[in-house]
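Student: with the sequence up front, the predicted model follows.
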Amino acid sequence: MPVHALKTSKVADLRTNVSPEEWQARVDLAAAYRLIDLYGMSDLIANHISVRVPGEPDAFLINAYGLLYEEITASSLLKIDHEGNILAKPDFGTLDYGVNRAGFVIHSAIHMAKPEIACVMHTHTWAGMAVSTMKCGLLPNTQTSMRFAKISYHDYDGVVINTESRQALVDSLGDNNALILRNHGLLTTGATIPEAFNAMHRLELSCKTQIAAMSCNTKLIEVPADVVDATYMNYQPHVRRPFGLLDWPALLRKLDRIDPSFRD
């Protein structure tokens, strides 16, 4: 058995109990969790990735609070509504995993307010948290970070466990697909799981690069504002194919080579 295969947390296969569309969403979401872990962006059992259930606008899938990202499978995901009620969950036995309150509040806020968004990702990486504490925010000092030249910010006001916080989160995100939660972490969204993952991967890389450059104790090159703006526009949806369209099949092949149990 591969080292990452689900063992003590094994749950019954749900594929015959859900629609083909929901099952595919479950497989892709489980893959996203495995990839976030594979690329060093997980935080033990904390953080969440959610996806809207196809055909069920008031429901989304999210991880059970208690599983490591490397353990998550298509069948182990929970289906909840916008108020945090569990609509479907596997039998976890005596562990009886449920939903993390903070994760539900953050993710439900965006799913409720923005029907065009299918997937929401939130991370607590060292790089993302470090940049979230900087007054300068994310600098557009590399081609990759210029994709996020107009990134949104949300000021820290405590652990997000109250539903009253939802509107403020939505207002802070605005029309962007990425948000830096100050003194907290990173958040990306997408019309698809591949889009949201691609954004998170590149945002994380941007944060790491900024920290590396700022650590060298040398003056950084500032790119002219008009060049930053033009580069930013080159990353917008109307000028290119959707992000993740080519990446995702390759990433799934990578996971299948490492450990295909995410599909269970």
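Tutor: Ah, there it is.
Student: from now on I want contacts and neighbour counts done on CA atoms only, so please keep to that.
Tutor: OK.
Student: which SSE is immediately downstream of the longest helix anywhere in the chain?
Tutor: Using DSSP state H to define each element, the chain has its longest helix at helix 193-214. As assigned by DSSP states H and E, the chain's next helix or strand after helix 193-214 is helix 225-234.
Student: next SSE after that following helix?
Tutor: Remark: after helix 225-234, the chain's next helix or strand is helix 247-258, criterion DSSP H and E.
Student: of all the residues in that following helix, which ones are buried?
Tutor: Within helix 247-258, the residues that count as buried by 16 or more other CA atoms under 10 Å are 248, 251-252, 255.
Student: make a markdown table out of these and add distance to Pro90.
Tutor: A markdown table is the format used below for these (distance: CA to CA, whole Å):
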| residue | distance to Pro90 |
| --- | --- |
| Trp248 | 27 |
| Leu251 | 27 |
| Leu252 | 24 |
| Leu255 | 23 |
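Student: and the two most separated of the residues you listed?
Tutor: Across those, the two members that end up farthest from each other (CA to CA) are Trp248 and Leu255, 10.5 Å apart.
Student: rewinding a little: could you give the angle of the longest helix of the chain to helix 247-258?
Tutor: If you take axes from the mean of the first three to the mean of the last three CA atoms, to 10 degrees, helix 193-214 sits at 90 degrees to helix 247-258.
Student: could you measure from the residue nearest in space to the middle of the chain over to Leu68?
Tutor: Residue closest to the average C-alpha location in the chain (CA atoms, centre = their mean): Met121, at 1.6 Å. Distance, Met121 to Leu68, using CA to CA, to the nearest Å: 16 Å.
Student: one more structure, for comparison:
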Amino acid sequence: MATALRPPALTDAEWQARQQLAACYRIFAHLGWDELIYNHISLRVPGEDHAFLINPFGLHYSEVTASNLVKIDIDGNKLGESPYPVNRAGFVQHSVFHRHVPDAHCIIHTHTTAGMAIASTAEGLQPTDFYSGLLAGQVAYHDFEGVTVREEEGARLIENLGDKRFMILRNHGLLVMAPTLPAAFVNYYVIERACQIQMATRSAGTPLRVPDAVIAVHQRDVFLATPPEQRGVAEFGAYVRIIDRIDPSWRD
């Protein structure tokens, strides 16, 4: 597949980040993890600590391309020309993590059916299968305070996140963050699948909890399989090839 030419005004690093993020939006659309024109995947621009890329508000994820992503600062102000606005209700939440969590280079927030369903249960995500077992003890929770447009909620988000990088926003949805986009992608895949399977399990019968001793072995062995710097790289690359065959316009 031919690679789109980088616009002269952009560095190679920013263009590569734009293509990677645009691909991720297309993958989410392909997998049905989009929500009309809402929700966000944001990515730090390499070498620019306070510059981020985010989806142009008003476009469906299937319309996102490398060139129409919006570059913003930590406060959500646009850096450079773009005809598209940024959804404040979304970036207020992302900005607090980008600002206060040093390794939060990529942040994903969604409103999928499975994610919102589990977020709306009192017990939240329970370790009853392969995927939720990986997340036992790894997920933070934040109580719903309404649409995220008030900056003062940020302190509570950070406090509730603690040292976790997976968060269930109660009555709201899922949020993950990671040092790289491929790692954030595979982390999101794990928690989304865990929510889907938990919904199916409850419909099938009484959930069977995985013993704590087995969870410890499970987490140890799975996370030893891939070096941290390679987390998500192969999985993300596989889906990039799929969307390239469907519609490579995300590269432009």
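Tutor: Perfect, thanks for sending it. On a predicted model such as this, the values are computed, not experimentally measured, just so you know.
Student: compared with the second structure, how much does the longest helix of the first structure deviate?
Tutor: Helix 193-214 of the first structure, aligned to the second structure and superposed, deviates on average by 0.7 Å (mean CA distance after the TM-score superposition for the first structure).
Student: can you tell me how far the alignment partner in the second structure of Lys219 of the first structure is from Cys106 of the second structure?
Tutor: Using TM-score structural alignment, the partner of Lys219 of the first structure in the second structure is Thr206. Thr206 of the second structure sits at a distance of 36 Å from Cys106 of the second structure (criterion: CA to CA).
Student: ok, for the residue mapped onto Met146 of the first structure from the second structure, nearest residue in space, not its chain neighbours?
Tutor: Using TM-score structural alignment, the equivalent of Met146 of the first structure in the second structure is Gly133. The shortest distance from Gly133 of the second structure to any non-neighbouring residue, by CA to CA, 6 or more residues apart in numbering, is to Pro127 (4.6 Å).
Student: against Gly47 of the second structure, how distant is the one you found?
Tutor: For Pro127 of the second structure, the distance to Gly47 of the second structure (CA to CA) stands at 38 Å.
Student: what's the neighbour count on whatever residue of the first structure lines up with Thr113 of the second structure?
Tutor: Superposed on the first structure with TM-score structural alignment, Thr113 of the second structure falls opposite Trp126. Residues near Trp126 of the first structure, counting by other CA atoms under 10 Å, number 16.
Student: so what does the longest helix of the first structure touch, helix or strand wise?
Tutor: Helix 193-214 of the first structure sits against helix 20-38, strand 119-123, helix 126-132, helix 143-146, strand 185-190, helix 247-258, with contacts defined as 3 or more CA pairs under 8 Å, 6 or more residues apart in numbering; DSSP states H and E.
Student: redo these as CSV? Include distance to Ala225 of the first structure.
Tutor: Putting those into CSV (distance: least, CA to CA, whole Å) gives the following:
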stretch, distance to Ala225 of the first structure
helix 20-38, 32
strand 119-123, 29
helix 126-132, 21
helix 143-146, 10
strand 185-190, 24
helix 247-258, 30
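Student: so which of those comes closest to Gly98 of the first structure?
Tutor: Nearest to Gly98 of the first structure, of those and by CA to CA, is helix 20-38 at 16.8 Å.
Student: superpose on the second structure and give me the mean offset of the closest one.
Tutor: Mean for helix 20-38 of the first structure is 0.5 Å (mean CA distance after the TM-score superposition for the first structure).
Student: which parts of that helix are buried?
Tutor: 22-37.
Student: so where in the second structure does it end up aligned?
Tutor: Mapped onto the second structure using TM-score structural alignment, helix 20-38 of the first structure covers residues 12-30.
Student: what does stretch 166-174 of the first structure give?
Tutor: Stretch 166-174 of the first structure lines up with residues 154-162 of the second structure when matched by TM-score structural alignment.
Student: from the chain's centre, how far out does the matching stretch sit?
Tutor: The chain centre lies 17 Å from the centre of stretch 154-162 of the second structure; the measure is CA atoms, centre = their mean, to the nearest Å.
Student: give the buried residues for that stretch.
Tutor: By neighbour count on 16+ other CA under 10 Å, the buried set for stretch 154-162 of the second structure is 154, 157-158, 161.
Student: list the residues that contact the counterpart of Leu251 of the first structure in the second structure.
Tutor: Aligned counterpart of Leu251 of the first structure in the second structure: Tyr239 (TM-score structural alignment). Applying CA atoms under 8 Å, 6 or more residues apart in numbering to Tyr239 of the second structure gives the contacts Ile27.
Student: and what of Ile72 of the first structure?
Tutor: Contacts of Ile72 of the first structure (CA under 8 Å, 6+ apart): 6, 30, 33-34, 63, 262.
Student: okay, now Phe262 of the first structure: neighbour count?
Tutor: Neighbour count of Phe262 of the first structure, defined by other CA under 10 Å: 27.
Student: now do Ile72 of the second structure
Tutor: Neighbour tally, Ile72 of the second structure, other CA under 10 Å: 21.
Student: contacting residues for it?
Tutor: Shown in contact with Ile72 of the second structure (CA under 8 Å, 6+ apart): 51-54, 78-79.
Student: same question for His105 of the second structure.
Tutor: The contact partners of His105 of the second structure, by CA under 8 Å, 6+ apart, come to 43-44, 98, 177-181.
Student: how does it look with 10 Å?
Tutor: By CA atoms under 10 Å, 6 or more residues apart in numbering, the contact set of His105 of the second structure is 42-46, 49, 52, 97-99, 177-181, 184.
Student: for Pro56 of the second structure, same thing?
Tutor: The neighbours of Pro56 of the second structure, taking CA under 10 Å, 6+ apart as the test, are 37-38, 40, 63-65, 68-71, 82-87.
Student: quick check, nearest of the residues you listed to Cys195 of the second structure?
Tutor: Closest approach between the contacts of Pro56 of the second structure and Cys195 of the second structure, by CA to CA: His40, at 19.1 Å.
Student: residue in the first structure matching that closest one?
Tutor: Match for His40 of the second structure (TM-score structural alignment): His48.
Student: these two touch, right, that match and His107?
Tutor: Yes - contact criterion CA atoms under 10 Å: His48 of the first structure and His107 qualify, at 8.2 Å.
Student: which residues do these two both contact?
Tutor: Contacts common to His48 of the first structure and His107, judged by CA under 10 Å, 6+ apart, are 62, 120-122, 187.
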